[in-house]
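Asks: Sharing a model prediction with you, sequence too.
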Amino acid sequence: MNITVVGSINIDLVYRVPHIVREGETLHSTSHSIHFGGKGSNQAVTAGQLGANVRFIGKVGADAFGEQAIENMESKNVRTDLVGRQGSTGQAIIQVSDSGENSIVLFPGANFLVTPNQVEQEMDVLRTSDALLLQLEIPLESVTKAAGIAARAGKTVILNPAPARELPDELLRNVTILTPNETELKQLTGIDPVDEVELRKACDVMLAKGVGAVVVTLGSKGAFYQDETEFGWIDAVEVEPVDTTGAGDAFNGALAVALCRGDSISEAVKYANQVAGFVVTKMGAQPELKAGF
C-alpha cells in the first residue's frame, strides 16, 4: 500500500469552550492544548498508522513548529524527505465546544508555498504510488498538477474538496473518488442534499464532470457513495464524540488504505467510518490509532 499525500501541514492551537463563539462575543476557554494538524498531515498520519507506506509532498516553515511537525509525522510512519522548509509553519486556531463541535480559523503559512514545480519534481513518486490523497489547503494549481500526473499514470486519485471552493473541470476529470461533506457538496453543485433524491442529483452533477465516484460524509448519518453503476448508504459508528476535529481526514486516510488493499467501495467506506468514529472519541486530529483496525 504505497500512498502519496500532497497537502498541508499545520500546528493546531485548540481551545475548549462552552459553545462556539458568536459574533461580538468574548468567551473564556476552559483549556488550551497544542496538537499536530493540517488536512494533508492528518490524512497521511492516519494512513501511516494503518500500515501504509506513506510519502508526503508539502512544506513547513523554517521554524520550531516545522521541526516538531516533521518529527511527529516521521514517528507515525510518514516519510517526510520531500517536505520543504520555507517561511512560517501553517497554523489552525480551533474552538471545540462541550458538545464536541468545532470551528476553525486557518493561517496557511508555508502550505501556500507548495508550487506546481515542487510537485512536478516528484512526479516519479506520484507515478509509482498506488494512490494519491489530495485536499485544498495548498494552491489549487499544485493540486491540479499532482492529480494530472497521477491520473495519467493510472493511479487512484482521492480528492477531499475542503475547504470548499469552485473546482476546474481539468481537475475533476482526474479524480477517481471525490469525498465532500454535505456542505461542500452543496457548494460544488448548488444542490442542497436534504434527502436521497437531492443527494443523488448532486452526485450525478459531479459524475457528469468526470469524477469516477463520489463518497459523501454525513457525520452522524454515516456516508453515502455513488458511481456510474451503484450507490448505497453506510451507517455511522455510534460513539460519544469528544472532538470532531480531523474526523473527515481520518475517513479519507482510512479510505485510501482500504482501497489500496483491494476493498470494494462499500467495504472501504465502512472501514473509513469505523476509523473516523474512533478518532472523534479523542482530542486532537491525530490521535494514536489502536491496533486492530
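Replies: Yes, it's here.

Asks: Going by C-alpha atoms from here, please, whenever you check contacts or count neighbours.
Replies: Fine.

Asks: Report the buried residues of stretch 63-75.
Replies: For stretch 63-75, the neighbour count (16 or more other C-alpha atoms under 10 Å) marks 65-66, 69-70, 72-74 as buried.

Asks: Now go through these and say which are in helices.
Replies: 65-66, 69-70, 72-74 (DSSP state H).

Asks: Closest to residue 198 out of those residues?
Replies: residue 73 (39.3 Å; C-alpha to C-alpha).

Asks: Please name the nearest non-neighbouring residue to the closest one.
Replies: residue 45 (6.4 Å; C-alpha to C-alpha, 6 or more residues apart in numbering).

Asks: Now do the one you found against residue 209, distance only.
Replies: Distance of residue 45 to residue 209, computed by C-alpha to C-alpha, to the nearest Å: 31 Å.

Asks: where exactly do the helices run in the stretch 1-150 of the chain?
Replies: Here the stretch 1-150 of the chain has its helices, by DSSP state H, counting those that start in this stretch, at 39-49, 64-75, 116-121, 123-128, 140-152.

Asks: which one of those helices lies closest to residue 25?
Replies: Per C-alpha to C-alpha, nearest to residue 25 of the helices of the stretch 1-150 of the chain: helix 39-49, 28.2 Å.

Asks: Show me what the closest one is packed up against.
Replies: Under the contact definition 3 or more C-alpha pairs under 8 Å, 6 or more residues apart in numbering; DSSP states H and E, helix 39-49 sits against strand 2-6, strand 53-60, strand 78-85, strand 131-134, helix 247-260.

Asks: Tell me the buried residues in it?
Replies: 39-49.

Asks: Same question for stretch 265-278.
Replies: Quick answer for stretch 265-278 (16+ other C-alpha under 10 Å): 265-266, 268-278.

Asks: Nearest to residue 254, out of those: which one, please.
Replies: Distances from residue 254 to the buried residues of stretch 265-278, taken as C-alpha to C-alpha, are shortest for residue 272 (4.9 Å).

Asks: Please identify which of the helices and strands packed on helix 39-49 is closest to residue 26.
Replies: Per C-alpha to C-alpha, nearest to residue 26 of these: helix 247-260, 27.5 Å.

Asks: So what's the gap between that closest one and the chain middle?
Replies: Put simply, helix 247-260 sits 8 Å off its chain's centre (C-alpha atoms, centre = their mean, to the nearest Å).

Asks: quick one, it and strand 2-6 angle?
Replies: 150 degrees (axes from the mean of the first three to the mean of the last three C-alpha atoms, to 10 degrees).

Asks: Quick one: name whatever helix or strand follows helix 247-260.
Replies: helix 265-279 (DSSP states H and E).

Asks: Second structure for comparison follows:
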Amino acid sequence: MTVCWFVGLTTLDVVHRAAGRPGANEKVTATRQDVAAGGPAANAAVTAAALGVRAVLVSALGAGPVAQAARADLDACEVQVHDVAGPDEGFPLPVSSVLVDDATGERSVVSADAALAVAPAPSPGELGALPRPDVVLLDGHHPAIARAVLAYVDGLRPRPRVLLDGGRWRPVFAELLPAADVAALSADFTVPADIAPGATDAAHGALLLGARAAVVTHGADPVEWTDGRDHGSVAVPRVTTRDTLGAGDAFHGALAAALARGAGVPDACAAAVRVASTRVRFVGPRSWLAHVPDVSGPRAAMAPRGSGRSREDG
C-alpha cells in the first residue's frame, strides 16, 4: 500500500459559519458549528487517507482534552498518528478559531499555530518503527520534528520524495527547500531577498535554494508548475464555492498521494486541482470527504501556460 508521511502541525479547529464578520465589540450568531482536527499536515493527511493512501501524521498532540478531541477525529478519518509529545498532558495543542462567511465561503482564522510550545524531535528508532514512506510532506511547523524526519529519510534508499508545503515563509524553509523534490507554494509565499538574491518570484526563489520543482497555487486561477527546464499550468474548474477552509491542505494531500503513486508533477497537480475544487463545493471540514473524486484514472484537463482556460466540474 502506498504510504505518505505528513510532518508538522495539528490543531483543533472550532469552525463557525455566519452571515458576516463581527465588527468591534459586536457579536454575531453562527448558522453552523463544526469541531475537527486541523493544521496543514493534519488536513493533508485526512485528504490522502480519503484517497486510499496510508497516511501517517508525525506531529505533536499530547494527552490533554483538546488533543483527545483532535485525535478522535483523526482516528475516524483513518489517519495513523505518531505523537512525539506522547502522554504529556501539559502539551498545549493549539486551538484555531475559524469563521466562514456564509455568503462567500471565505474563511478567517486566528491560531497560535506551533508558537505555544517547542515539540520534541522524534528519534530514529521511533521513525524506523513507522511504515516506510513513499512521499514525505513537511509543512514547516515544529522545526525540530521536520529536521529529524528529513535526516532520517535522507538515509533511506531509495530516498522518498520530499514535498514541502509553503503557505508563507518561515526561517526553517531555508533548510528544507534544498531537500525538496517539490515545493508547493501559495501565491503569498515570498523568499526573502537576502536568502535568495535575484529571485524573481516564489517558484524561482525555491529553485534557487535547491528545490527540484515548484508548484504555485493562485486560488481560482491556474496552478503553475516548473522544474527549471519545463513549465506549465493546470486550469482550475469553475465551481460554486461554499467553503474555502482547508482547500490548500486538500490540494497538498492529494498532491502527495499522486506523487507517491508515481505521477509526474504536471499530472499530480491536475489530480490535486480536482480534489481541492471538490473541497470548496461543500460546507464543513469533513462533509466533502464523501465526495472525494477518483483521481487514479485519466488525468484532469490541463492548460498551457497563459491560456487561463477552465472547465466545468463534473
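Replies: Perfect, I can see it now. Just so it is clear, the structure is predicted and the values come from calculations on it, not from any experiment.

Asks: Can you pull the TM-score for these?
Replies: Here the superposed chains carry a TM-score of 0.85, computed using TM-score structural alignment, normalised by the length of structure 1; 282 aligned residues with a C-alpha RMSD of 2.7 Å.

Asks: Redo the ones in helices among the buried residues of stretch 63-75 of structure 1 as JSON lines? Include distance to residue 2 of structure 1.
Replies: Formatted as JSON lines, those follow (distance: C-alpha to C-alpha, whole Å):
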{"residue": "65", "distance to residue 2 of structure 1": "27"}
{"residue": "66", "distance to residue 2 of structure 1": "25"}
{"residue": "69", "distance to residue 2 of structure 1": "21"}
{"residue": "70", "distance to residue 2 of structure 1": "19"}
{"residue": "72", "distance to residue 2 of structure 1": "20"}
{"residue": "73", "distance to residue 2 of structure 1": "16"}
{"residue": "74", "distance to residue 2 of structure 1": "16"}
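
Asks: Out of those, the closest to residue 121 of structure 1 would be?
Replies: residue 70 (20.3 Å).

Asks: What is the burial count for residue 124 of structure 1?
Replies: Residues lying near residue 124 of structure 1 (other C-alpha atoms under 10 Å) number 12.

Asks: sorry, that was for residue 141 of structure 2
Replies: So residue 141 of structure 2, with other C-alpha under 10 Å, has 24 neighbours.

Asks: In contact with it, which residues?
Replies: 8-9, 113-114 (C-alpha atoms under 8 Å, 6 or more residues apart in numbering).

Asks: what does residue 193 of structure 2 give?
Replies: Counting by C-alpha under 8 Å, 6+ apart, residue 193 of structure 2 touches residue 199.

Asks: again, only this time at 10 Å
Replies: The contact partners of residue 193 of structure 2, by C-alpha atoms under 10 Å, 6 or more residues apart in numbering, come to 199-200, 205.

Asks: residue in structure 2 matching residue 107 of structure 1?
Replies: Aligned by TM-score structural alignment, residue 107 of structure 1 pairs with residue 112 of structure 2.

Asks: ok, now residue 123 of structure 1?
Replies: Under TM-score structural alignment, residue 123 of structure 1 pairs with residue 127 in structure 2.

Asks: ok so, going back, among the buried residues of stretch 63-75 of structure 1, which pair sits farthest apart?
Replies: Longest span within these, C-alpha to C-alpha: 65 and 74, 14.3 Å.

Asks: Grab the most central residue of structure 2 for me.
Replies: Centroid check for structure 2 by C-alpha atoms, centre = their mean gives residue 249 as the closest residue, at 3.2 Å.

Asks: gap between that one and residue 166 of structure 2?
Replies: From residue 249 of structure 2 to residue 166 of structure 2 the distance is 11 Å (C-alpha to C-alpha).

Asks: Make sure residue 255 of structure 1 is actually in contact with residue 156.
Replies: No. Between residue 255 of structure 1 and residue 156 there is no contact, the gap being 11.4 Å when judged by C-alpha atoms under 10 Å.

Asks: Would you map the strands across the stretch 101-250 of structure 1?
Replies: Applying DSSP state E, counting those that start in this stretch to the stretch 101-250 of structure 1 gives strands spanning 102-107, 131-134, 156-159, 177-178, 213-217, 223-227, 231-234.

Asks: With mean neighbour count and distance to residue 25 of structure 1 added, can I get those in a markdown table?
Replies: As requested, the strands of the stretch 101-250 of structure 1 are exported to a markdown table (neighbours: other C-alpha atoms under 10 Å; distance: least, C-alpha to C-alpha, whole Å):
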| stretch | mean neighbour count | distance to residue 25 of structure 1 |
| --- | --- | --- |
| strand 102-107 | 16 | 14 |
| strand 131-134 | 26 | 35 |
| strand 156-159 | 25 | 36 |
| strand 177-178 | 25 | 37 |
| strand 213-217 | 26 | 31 |
| strand 223-227 | 22 | 34 |
| strand 231-234 | 16 | 39 |
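
Asks: Please tabulate those in JSON lines, including the columns distance to residue 32 of structure 1.
Replies: Output for these, formatted as JSON lines (distance: least, C-alpha to C-alpha, whole Å):
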{"stretch": "strand 102-107", "distance to residue 32 of structure 1": "14"}
{"stretch": "strand 131-134", "distance to residue 32 of structure 1": "29"}
{"stretch": "strand 156-159", "distance to residue 32 of structure 1": "31"}
{"stretch": "strand 177-178", "distance to residue 32 of structure 1": "34"}
{"stretch": "strand 213-217", "distance to residue 32 of structure 1": "28"}
{"stretch": "strand 223-227", "distance to residue 32 of structure 1": "32"}
{"stretch": "strand 231-234", "distance to residue 32 of structure 1": "35"}
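
Asks: right, and residue 75 of structure 2 touches residue 67 too?
Replies: No. Counting by C-alpha under 10 Å, residue 67 is not a contact partner of residue 75 of structure 2; they are 12.0 Å apart.

Asks: Compare the helices of the stretch 1-150 of structure 1 and give me the one nearest residue 28 of structure 1.
Replies: helix 64-75 (25.6 Å).

Asks: Return the mean post-superposition distance for the closest one against structure 2.
Replies: Aligned to structure 2 and superposed, helix 64-75 of structure 1 gives a mean residue distance of 2.2 Å (mean C-alpha distance after the TM-score superposition for structure 1).

Asks: Which residues does that helix contact?
Replies: Under C-alpha under 10 Å, 6+ apart, the answer for helix 64-75 of structure 1 is 9-11, 35-38, 41-42, 44-45, 48-49, 54-56, 59-61, 78-81, 83-91, 110, 286.

Asks: Quick check on those: which are buried?
Replies: 9-11, 35-38, 41-42, 44-45, 48-49, 54-56, 59-61, 78-80, 83-91, 110, 286.

Asks: Need the buried residues of stretch 265-278 of structure 1 in TSV (columns: distance to residue 222 of structure 1).
Replies: As requested, the buried residues of stretch 265-278 of structure 1 are exported to TSV (distance: C-alpha to C-alpha, whole Å):
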residue	distance to residue 222 of structure 1
265	14
266	12
268	13
269	9
270	9
271	12
272	10
273	7
274	10
275	12
276	10
277	10
278	14
